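K.L.:
Sequence unavailable; structure follows:
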């Protein structure tokens, strides 16, 4: 059974000490918004619940309402972008709700907005139940955030206004997600204090550093190929190889796959080689994915003579003879030999016919 990492500590994400936390935020900021005014987060990396899980949430909302408020930020057109609570909003629509409780976050940077999206989803879901593309997005966001943290570490001395802002944001995420109710060794990730960025993430999610690198590559696939990966139409390692293709090359691969061709590691590695060699072309990609590329006759291997054979030849030639004379003599000898051999076979076959 795979070991699960310990409970998420968002303060570790930015290197914030526990004794610097502010007082818990209360619920005074909760308000009600029309559900029709809520928009999903742009490029939301997580799939919505389906099947029994969705049905259970709908029934719970019908009976108890939405207990934990959504987190949103205002858009310019009077709408609001959901940062946390996409499944609650979806289940609320199905349950027939007109309004839902929300906490509105003003003046968030895109980095802070994505932090809320990824961290609240990790708190509420198991990392291990996420699809490949969802894991890739989570690990990429963590990787980017930690690299940014390392850049700022040498610049930040004392308790800056920016760091206080992040502390407040982290505390609110924890409060809204009811993280205090989560047990140790739950399915959420945690940040490690030492090591390189990739190794920190590897330790946090019980992955090898190589696997982390692979997931960072997977996040570079276009959305269409990510869907195929999640649907097991593309093997994981093949997906990693395809991530080395340029975006336009990936689009061409997707266009060809729509014709029903299958992807495997051998094909993906071949396409990766083409791309790295800057000789990728649609026609070549089509040959690879259709399998025709691998059906081409291979060039005959050149014959290599052993040293023993070379010494045997030297017995029949003088040292004064040049290479062209030797090659000409050998060629004539072979022609004479095979001519006599064919003549003998013809004679034997004719005699068999007469008998």
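P.N.:
Perfect, I can see it now. Values in this document were obtained by computation on a predicted structure and should not be read as measured data.
K.L.:
Please make it C-alpha for all contacts and neighbour counts, starting now.
P.N.:
OK.
K.L.:
Just say helix, strand or coil for residue 81.
P.N.:
With DSSP: H, G, I helix; E, B strand; the rest coil as the basis, residue 81 sits in strand.
K.L.:
Test my guess that it contacts residue 70.
P.N.:
No: applying CA atoms under 8 Å, one finds residue 81 not in contact with residue 70, separated by 10.2 Å.
K.L.:
okay, pairing it with this:
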């Protein structure tokens, strides 16, 4: 009897441990090889996939080592799975001739999926201004919707339970940008696609582009015609005047042409370094004037050394 009781007890412990291990397995995310034909792009994905040198390197790496980091996907209502992260890896697999790629399937709502999609791509190099603008806007909207319906799942995804006023700061902090810079990027979404392309092509600088984003759509269309006729893009001062004329209701073809045909004034190129960045290099007793004198002396010495090096 004692032996029987002992056996029953051991079996019970085995059942308990087996159940706990099963639960832990269910909690762990499983990597699955998914046919590429089952993987569909994220709706309105803001990041373009380029067939550039970086893609060639990714293809060669996948041919040699396979896909080292699984993509993240979620089930689609229409069947198959929606890529949240891994658009470049999928394209590289296609170029490498692979039929499948490793993925992790997650059950995510639209907002959580959007946040992960943006966060998994935003730190990439060579992101175009229009891509960053759209991505920041998508994430901001998702966070604001989540703030309206806080839950444990939402808080875990974003990191906190945010209200709408702090949402821009959240996007900025998580992207390593200033709040002002994020707001400037988001303003680019108000530009027409043609003007956005000119910003991407570096034909219009970021700061003037933000000012131009306040023009009405029909005024932006008129601006494109004026840019073509004058073969010139607006400087910051011209963009500011165009914005002011628009807000005052005085911007028309004549006033726009008058502003755009003006001779451009050279833009200021001042450099400002905040004192708190310099203070750690100087004694606390140093005044800004003393710090400036030391910096100038060091720069003079650096310049002389460069001149000597060039003469050798």
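P.N.:
Cool, got the structure. No experiment lies behind these values; they were computed from the predicted model shown.
K.L.:
the more surrounded of residue 81 and residue 70 of the first structure?
P.N.:
Using other CA atoms under 10 Å, the more surrounded residue of residue 81 of the first structure and residue 70 is residue 70, with 25 against 19.
K.L.:
Please give me every residue in contact with the closest residue to residue 38 of the first structure other than its chain neighbours.
P.N.:
The shortest distance from residue 38 of the first structure to any non-neighbouring residue, by CA to CA, 6 or more residues apart in numbering, is to residue 80 (4.9 Å). Each residue near residue 80 of the first structure by CA atoms under 8 Å, 6 or more residues apart in numbering is listed here: 37-39, 72-74.
K.L.:
top of the residues you listed by neighbour count?
P.N.:
Most surrounded of those: other CA under 10 Å gives residue 72, at 25 neighbours.
K.L.:
counterpart of residue 88 of the second structure in the first structure?
P.N.:
Aligning on TM-score structural alignment places residue 88 of the second structure opposite residue 87 in the first structure.
K.L.:
Please report how far its match lies from residue 100 of the first structure.
P.N.:
To residue 100 of the first structure, residue 87 of the first structure is 12 Å away according to CA to CA, to the nearest Å.
K.L.:
what do you get for residue 64 of the first structure?
P.N.:
Residue 64 of the first structure sits 12 Å away from residue 100 of the first structure when distances are taken as CA to CA.
K.L.:
Tell me where the stretch 151-300 of the second structure has helices.
P.N.:
Using DSSP state H, counting those that start in this stretch, the helices of the stretch 151-300 of the second structure run over 152-158, 167-175, 179-187, 193-200, 206-212, 217-230, 236-247, 253-260, 275-278, 288-311.
K.L.:
most packed of those helices?
P.N.:
Greatest average neighbour count among these goes to helix 206-212 (a mean of 21), per mean count of other CA atoms under 10 Å.
K.L.:
What span of the first structure is that one aligned with?
P.N.:
Helix 206-212 of the second structure corresponds to residues 236-242 in the first structure, going by TM-score structural alignment.
K.L.:
that older thread, which of residue 64 and residue 100 of the first structure has more residues huddled nearby?
P.N.:
Higher neighbour count among residue 64 of the first structure and residue 100: residue 100, with 23 against 9, using other CA under 10 Å.
K.L.:
my guess is that one contacts residue 69, does it?
P.N.:
Yes: between residue 100 of the first structure and residue 69 there is a contact under CA under 8 Å: 7.4 Å.
K.L.:
ok, back up a step: switch the helices of the stretch 151-300 of the second structure over to a markdown table; also include distance to residue 5 of the second structure.
P.N.:
What follows is these, written out as a markdown table (distance: least, CA to CA, whole Å):
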| stretch | distance to residue 5 of the second structure |
| --- | --- |
| helix 152-158 | 44 |
| helix 167-175 | 58 |
| helix 179-187 | 68 |
| helix 193-200 | 76 |
| helix 206-212 | 78 |
| helix 217-230 | 83 |
| helix 236-247 | 87 |
| helix 253-260 | 95 |
| helix 275-278 | 73 |
| helix 288-311 | 84 |
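K.L.:
Out of those helices, the one nearest residue 15 of the second structure is which?
P.N.:
Among the helices of the stretch 151-300 of the second structure, the nearest to residue 15 of the second structure by CA to CA is helix 152-158 (31.0 Å).
K.L.:
what's in contact with that closest one?
P.N.:
With CA under 8 Å, 6+ apart as the test, helix 152-158 of the second structure has contacts from 112, 115, 143, 146, 161.
K.L.:
can you rerun that using 10 Å?
P.N.:
Helix 152-158 of the second structure has contacts (CA atoms under 10 Å, 6 or more residues apart in numbering) with 108-109, 111-113, 115-116, 142-143, 146-147, 151, 159-162, 170-171, 174.
K.L.:
What subset of those residues is buried?
P.N.:
The neighbour count (16 or more other CA atoms under 10 Å) marks 111-113, 115-116, 142-143, 146-147, 161-162, 170-171 as buried among the contacts of helix 152-158 of the second structure.
K.L.:
I appreciate the help and will end here.
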